[in-house]
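**Q** Compute the structure for the input listed below.
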Amino acid sequence: MTIHSTTKAGYPFEPADCRQCARLATFLETVKERHPEYHARPVSAFGDARAQLLIVGLAPGMHGANRTGRPFTGDYAGILLYQTLYKFGLASRSESISLQDDLQLINCRITNAVKCLPPQNKPNPDEIRQCGHYLKIELDAFSNQGGRVVLALGAIAHRSVLQCLDLRQKDYPFSHGAAHRLPCAETKTIKLYDSYHCSRYNTQTKRLTAEMFEQVFAVISADLSIK
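**A** As a prediction, the model looks like this:
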């Protein structure tokens, strides 16, 4: 089952009009004035409410999720992600353009560490911590519904997941292709995988290639097949 709302199947609602971070709220007002047709609000998670894989990115892109209202939709960062999800049977299409393209995620859900577009794509540490409240709710719901694997796209997403679970970065260092088993509740654990972010910069400089990205998903796919 694929949903576009976080209010179904036990998932919490992410306030569409959150203004807890003054810098981000002011910036979004400016963006909305320049681009009235843009979403320009906090971007909620997207995908299967009972997914076993949760992908955590950094933040909405100016002309991607900030425009369309769906994570990794409509900009360069989503190209490699959705192509790879489709290849591994986790998406119904290989391209995500808009909310009207009928793309569905299969056993997969996508969210961001920071829900609002930050200036220059760089959220401040206090903004990451503040928005961690929503990520923690998402992680708790994910675990409670049987979710088992989290993929962090980039070091900030990795650190945000650890902060939400009150874990220390030095105990679970970020590196591309790394895997960590994390305690997330009294009797539950999740497995955290790391990948470089599929940003334009990383893919064009070959820091992250399609082959490298697919290798991470191949391991995750094998992991998900093990009950």
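**Q** C-alpha from now on. contacts and neighbour counts both.
**A** OK.
**Q** quick one: buried residues of the lengthiest helix in the chain?
**A** Determined from DSSP state H, the single longest helix within the chain is helix 125-144. Buried residues in helix 125-144, counted by 16 or more other Cα atoms under 10 Å: 127-129, 131-144.
**Q** Going C-terminal from it, what's the next secondary structure element?
**A** The first helix or strand that comes after helix 125-144 along the chain, using DSSP states H and E, is strand 149-153.
**Q** pretty sure Asn66 contacts Arg41?
**A** Yes: with contact taken as Cα atoms under 8 Å, Asn66 and Arg41 are classed as touching, separated by 7.0 Å.
**Q** any common contacting residues for these two?
**A** Both Asn66 and Arg41 are contacted by Cys116, under the criterion Cα atoms under 8 Å, 6 or more residues apart in numbering.
**Q** Settle it for me: which of these two has more neighbours?
**A** Asn66 (29 against 25; other Cα atoms under 10 Å).
**Q** element containing the more buried one, please.
**A** In this structure, Asn66 sits in helix 65-68 according to DSSP H and E.
**Q** which residues are contacting that helix?
**A** Contacts for helix 65-68 (Cα under 8 Å, 6+ apart): 37-43, 60, 71-75, 98-99, 116-117.
**Q** ok, of the residues you listed, which come out buried?
**A** The buried subset of these (16+ other Cα under 10 Å) comprises 38-43, 60, 71-75, 98, 116-117.
**Q** Relative to Leu28, which of these is nearest.
**A** Among the buried ones among the contacts of helix 65-68, Ala40 lies closest to Leu28 (Cα to Cα), at 5.7 Å.
**Q** How about the contacts made by Arg168?
**A** For Arg168, the contacting residues are Leu162, by Cα under 8 Å, 6+ apart.
**Q** what distance separates the longest strand along the chain from the centre of its chain?
**A** In terms of residue count, the longest strand belonging to the chain (DSSP state E) is strand 189-195. Centroid separation between strand 189-195 and its chain, computed with Cα atoms, centre = their mean, to the nearest Å, is 13 Å.
**Q** Here is a second sequence; please produce its structure as well for comparison:
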Amino acid sequence: MRNVTDRTSNPFGLRAPFDRSDPGDRPAVFGYGDANADFHVIGDYPGVHGGETTGVPFTETEAGLAVQDVVRAVGFASGPRDEPVLENCFWSYVHPCSLPAGETPTDDDYDDLERFFDAELRAINAHILLPVGARPTDRVLREYTTQRRRYDDPLEMAALHASEIRGRGFLVVPIRDPREWGDGDREAIVARLEALLESDYRQTKGVATTVG
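**A** Next up is the predicted model:
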């Protein structure tokens, strides 16, 4: 099924359940990009991966822009860095709401906002999920695959980076948070994405048509 929408920012019209943002910041940074995308990049929260003032994931912060540069390198993004044009790619966060400067989400905060992330993930129904960092990767592996028990706790993101993990009807490709990248990490994820684009990656969905 194809999504019928011409909206790039928050295409499903989600509304923030609270506003704890600093003055001038957006209450929440919901999904952005191609609502019919095959590739879904999943970040953590606006304070670390950006968008508090732009309303667009993976903008403003060094870590967010590093992820955006990878997406650009494989041809998914073009145009302005604060409001890029995305093709075949969608961006969202496991915790979309903005918080006061210096405040980080608690476990309860992540649980409270899971319904928003889950709604976007299921609506996009991408072939490839690309969680960025330990928290998004842990959430995706726990909730949308049967593979979490196979990996250490906490996750060894250096070992998982740019690997392929089979999910329930899709493929998970974890990305180490750019703040922790070492030599070759950027090149590894670019190479993995290029290889997927050259493959028949749509077979990752098999007969499954919904996540879960």
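**Q** hmm, back to that, what's the longest strand of the first structure packed up against?
**A** With contacts taken as 3 or more Cα pairs under 8 Å, 6 or more residues apart in numbering; DSSP states H and E, strand 189-195 of the first structure sits against strand 149-153, strand 179-183, helix 210-224.
**Q** Which positions within that strand qualify as buried?
**A** Neighbour counts over strand 189-195 of the first structure (16+ other Cα under 10 Å) mark Ile190, Lys191, Leu192, Tyr193, Asp194, Ser195 as buried.
**Q** now do the same end-to-end measure for stretch 72-92 of the second structure.
**A** 16 Å (Cα to Cα, to the nearest Å).
**Q** Also stretch 115-131 of the first structure?
**A** Counting by Cα to Cα, you get 7 Å between the two ends of stretch 115-131 of the first structure.
**Q** What sits closest to the residue nearest to the spatial centre of the second structure if chain neighbours are left out?
**A** Central residue of the second structure (Cα atoms, centre = their mean): Ile42, 1.1 Å from the mean position. Nearest residue to Ile42 of the second structure, sequence neighbours excluded (Cα to Cα, 6 or more residues apart in numbering): Pro131, at 4.5 Å.
**Q** What lines up with that neighbour in the first structure?
**A** In the first structure, the residue equivalent to Pro131 of the second structure is Ala152, according to TM-score structural alignment.
**Q** any idea how far Thr26 of the first structure is from its match?
**A** Ala152 of the first structure is 28 Å from Thr26 of the first structure, by Cα to Cα.
**Q** neighbour count winner among those two?
**A** Remark: of Ala152 of the first structure and Thr26, Ala152 carries more neighbours, 27 against 12, as counted by other Cα under 10 Å.
**Q** Was I right to think that one contacts Asp194?
**A** Yes: counting by Cα under 8 Å, Asp194 is a contact partner of Ala152 of the first structure at 5.0 Å.
**Q** still on that earlier bit, does the residue nearest to Ile42 of the second structure really touch Ile175, like I thought?
**A** Yes: the criterion here is Cα under 8 Å, and Pro131 of the second structure meets it with Ile175 at 6.0 Å.
**Q** What is the burial count for Gly79 of the second structure?
**A** 10.
**Q** sec struct for the residue in the second structure sticking out farthest from the centre, please.
**A** The C-alpha centroid of the second structure is most remote from Pro23, which lies 25.6 Å away (Cα atoms, centre = their mean). Classification of Pro23 of the second structure using DSSP: H, G, I helix; E, B strand; the rest coil returns coil.
**Q** what number of residues lie near the nearest residue to Arg168 of the second structure once chain neighbours are set aside?
**A** Among residues not flanking Arg168 of the second structure along the chain, Thr145 sits closest, at 5.5 Å (Cα to Cα, 6+ apart). Neighbour count of Thr145 of the second structure, defined by other Cα under 10 Å: 19.
**Q** any idea how far Thr145 of the second structure lies from Leu129 of the second structure?
**A** 11 Å.
**Q** swap in Thr54 of the second structure?
**A** As judged by Cα to Cα, Thr54 of the second structure and Leu129 of the second structure stand 24 Å apart.
**Q** which of those two has more neighbours?
**A** Neighbours per residue, other Cα under 10 Å: of Thr54 of the second structure and Leu129, the larger number sits with Leu129, 25 against 16.
**Q** hang on, the more buried one packs against Gly43?
**A** No: between Leu129 of the second structure and Gly43 there is no contact under Cα under 8 Å: 10.8 Å.
**Q** Need the counterpart of Arg150 of the second structure in the first structure.
**A** Residue correspondence to the first structure (TM-score structural alignment): Arg150 of the second structure is matched to Asp171.
**Q** Quick check: its match vs Val43 of the first structure, distance?
**A** Noted for Asp171 of the first structure: a distance of 30 Å to Val43 of the first structure, by Cα to Cα.
**Q** same check, this time on Asp140 of the first structure
**A** 19 Å.
**Q** What does Leu224 of the first structure correspond to in the second structure?
**A** Matched by TM-score structural alignment, Leu224 of the first structure corresponds to Leu197 in the second structure.
**Q** For that match, the count of nearby residues, please.
**A** That count, for Leu197 of the second structure with other Cα under 10 Å as the rule, works out to 12.
**Q** same check, this time on Gly47 of the first structure
**A** When neighbours are defined as other Cα under 10 Å, Gly47 of the first structure has 26 of them.
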